[in-house]
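[1] sharing a model prediction with you, sequence too.
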Amino acid sequence: MEKEMAMERLVLAKIANGDEQAFAILYKFYRNKVYGYALKILQSTPAAQEIVQEVFIKLWLKRVELVEIANFGGFLRVIVRNHTLNALKKIALQQKNYTLLHQNQTEVDTATENSIQYRETKKLLDDAIETLPPQQKLVYSLCHVDGLKQKDVASKLNISPLTVKVHLREAVKAIRIYLDQHHEIKTLGLLLFFLK
């Protein structure tokens, strides 16, 4: 793990200096993870491929800043999630425009509907997190909201990495059960879950 982190830091430093081969290594390592997440949410191969392009173009354009990032995996997850959510909003807007142009039916404000559904789903996830015991809630928040790695959470809380892993596993299990009980918006609940 330490060796992998050292290698990642070295690759990021090379990229910051404009090394295209180092960037190719980073791309090869992370592209399938980015693609898989985007495909799961967007359900569209072209849209997922576009997310991969956008994310890696952004990384290249901001390459100088990469050496300052303490947790690249967490940083990348946030970028991918934001690009995917933006793509979802764009798809919703395109669907709305298509409806307005090609159908003489009652207008459906897809963007508003998605916004309401997003807020409801976010509230449901927040409610699920609130039901967790304090330590599970803290570990889950540090890992999935703040983007810290499990070993960093263990160090921060002065507990063993195994304890962090157990708390995280139990938290995710409890949240999934909570979401299953509210299955009518379970699909969008997965959108907020970045549990890989």
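    Perfect, I can see it now.

[2] could you use CA atoms for every contact and neighbour count after this?
    Fine.

[3] closest to the centroid, which residue in the protein?
    With distances taken as CA atoms, centre = their mean, the residue of the chain nearest its centroid is R81 (3.8 Å).

[4] helices along the chain, start to end?
    2-16, 20-42, 45-61, 72-102, 110-130, 134-140, 150-157, 161-181, 186-192 (DSSP state H).

[5] return the most buried member of these.
    helix 134-140 (a mean of 19; mean count of other CA atoms under 10 Å).

[6] now it, how far from the centre of its chain.
    19 Å (CA atoms, centre = their mean, to the nearest Å).

[7] can you name every helix or strand that that helix contacts?
    helix 161-181 (3 or more CA pairs under 8 Å, 6 or more residues apart in numbering; DSSP states H and E).

[8] so which other helices or strands are in contact with the helix it packs on?
    helix 110-130, helix 134-140, helix 150-157, helix 186-192.

[9] and the angle for that helix with helix 150-157?
    110 degrees (axes from the mean of the first three to the mean of the last three CA atoms, to 10 degrees).

[10] show me what helix 161-181 is in contact with.
    Here helix 161-181 makes contact (CA atoms under 8 Å, 6 or more residues apart in numbering) with 124-125, 128-129, 132, 135-137, 139-140, 150-151, 153-154, 186, 189.

[11] 6 Å - rerun?
    128, 136, 140, 151, 154, 186 (CA atoms under 6 Å, 6 or more residues apart in numbering).

[12] here comes the other one, which I'd like you to weigh against the first:
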Amino acid sequence: MPNYYYNIQEGELLAQVANGNEKAFEMLINRFSDILGAYIFKLTHSKEITEEIVQDVFLKIWNARHTLPAVTNFQAWLYIVSKNQAISALRKVIRERAGKELISHNLWSEEDNSWEDEKLSAIEMAIAHLPPQQKKVFMLSRHEGLSYKEIAAQMHISTETVKKYLQIANQSIIAEVSGAISTGLLIAILKNF
């Protein structure tokens, strides 16, 4: 690979990737895969899941490369995309583990596959019952992956208020759903919801 790709500025590199330049995309992967891998590993604590997520993130980037010129801070954008991908992967792992746990304890029959849907519906219902501000903070945090600071700026409230709303929202959801799901599993699901 020519030195040109190593010395190219991020904006130009993204523009070249957006135009379908595979060498530029390879350089983008070389520049960011280790940083991204370290970040994802902190979230997943699994080398296997981390590798899968990193590959999925770069595949998504390539498939949506036409949107790259609009990205002003690629590394921050990359972290948001990868965090969302990690959350999805962790949800899948939690669901699989919860299902295996139930099967191993003979708590459901092969015909009863509604457990997962019932539990997720219970959580979604509990979220729907939250007061509007708490619900908005919860959704911005869990679904959008925004930081306390980003949520505070968007909602024009302090980061301490964001933290408090999120804490109260989690407690409310746990209280409402605690009879249907074990507390440990519920906390794990909420962290990655």
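    Everything's here; your move. Just so you know, these numbers come straight off a predicted model, no measurement behind them.

[13] list just the nearest of the contacts of helix 161-181 of structure 1 to R119 of structure 1.
    R119 of structure 1 has its nearest neighbour among the contacts of helix 161-181 of structure 1 in K186, at 13.2 Å by CA to CA.

[14] not counting sequence-adjacent ones, nearest residue to that closest one?
    Sequence neighbours aside, L179 is the residue nearest to K186 of structure 1 in space, at 5.9 Å (criterion: CA to CA, 6 or more residues apart in numbering).

[15] C143 of structure 1 too?
    K149 (6.1 Å).

[16] ok, that neighbour to L101 of structure 1 distance?
    Look at K149 of structure 1 and L101 of structure 1: by CA to CA, to the nearest Å, they are 47 Å apart.

[17] repeat for L162 of structure 1
    In terms of CA to CA, L162 of structure 1 sits 56 Å off from L101 of structure 1.

[18] next one: A87 of structure 1
    Taking CA to CA, one finds A87 of structure 1 at 21 Å from L101 of structure 1.

[19] equivalent analysis for I69 of structure 1, please.
    45 Å.

[20] if we can go back for a sec, I'd like to know which of the helices and strands packed on helix 161-181 of structure 1 lies nearest to K14 of structure 1.
    Using CA to CA, the nearest of these to K14 of structure 1 is helix 150-157, at 24.4 Å.

[21] what span of structure 2 is that closest one aligned with?
    Matched against structure 2 by TM-score structural alignment, helix 150-157 of structure 1 falls on residues 148-155.

[22] thinking again about what came up before, and for the residue nearest to C143 of structure 1, the neighbour number?
    Around K149 of structure 1 there are 16 other residues, counting by other CA atoms under 10 Å.

[23] same deal with A76 of structure 2?
    Other residues within reach of A76 of structure 2, judged by other CA under 10 Å, total 11.

[24] just give me the match in structure 2 for Y27 of structure 1.
    So Y27 of structure 1 corresponds to S33, using TM-score structural alignment.

[25] what's the nearest residue to its match if we skip its chain neighbours?
    V54 (6.9 Å).

[26] the one you found pairs with which position in structure 1?
    By TM-score structural alignment, V54 of structure 2 lines up with V52.

[27] do you know how far that match is from A87 of structure 1?
    12 Å.

[28] do K123 of structure 1 as well
    K123 of structure 1 is 21 Å from A87 of structure 1, by CA to CA.

[29] also A6 of structure 1?
    33 Å.

[30] what of V153 of structure 1?
    From V153 of structure 1 to A87 of structure 1 the distance is 31 Å (CA to CA).

[31] go on, F29 of structure 1?
    23 Å.

[32] quick one: contacts of stretch 71-90 of structure 2?
    Here stretch 71-90 of structure 2 has contacts from N192, using CA under 6 Å, 6+ apart.

[33] could you do stretch 117-136 of structure 1 as well?
    For stretch 117-136 of structure 1, using CA under 6 Å, 6+ apart, the contacting residues are 167, 171, 175, 178, 189.

[34] aligned counterpart of E116 of structure 2 in structure 1, please.
    In structure 1, E116 of structure 2 lands on Y118 (TM-score structural alignment).

[35] what distance do you get for that match to L188 of structure 1?
    7 Å.

[36] and what of E20 of structure 1?
    37 Å.

[37] tell me the contacts of A92 of structure 1?
    110-111.

[38] hmm, I was thinking of F25 of structure 2
    V17.

[39] measure it to L102 of structure 2 for me?
    Taking CA to CA, one finds F25 of structure 2 at 44 Å from L102 of structure 2.

[40] before we move on, what about Q154 of structure 2?
    41 Å.
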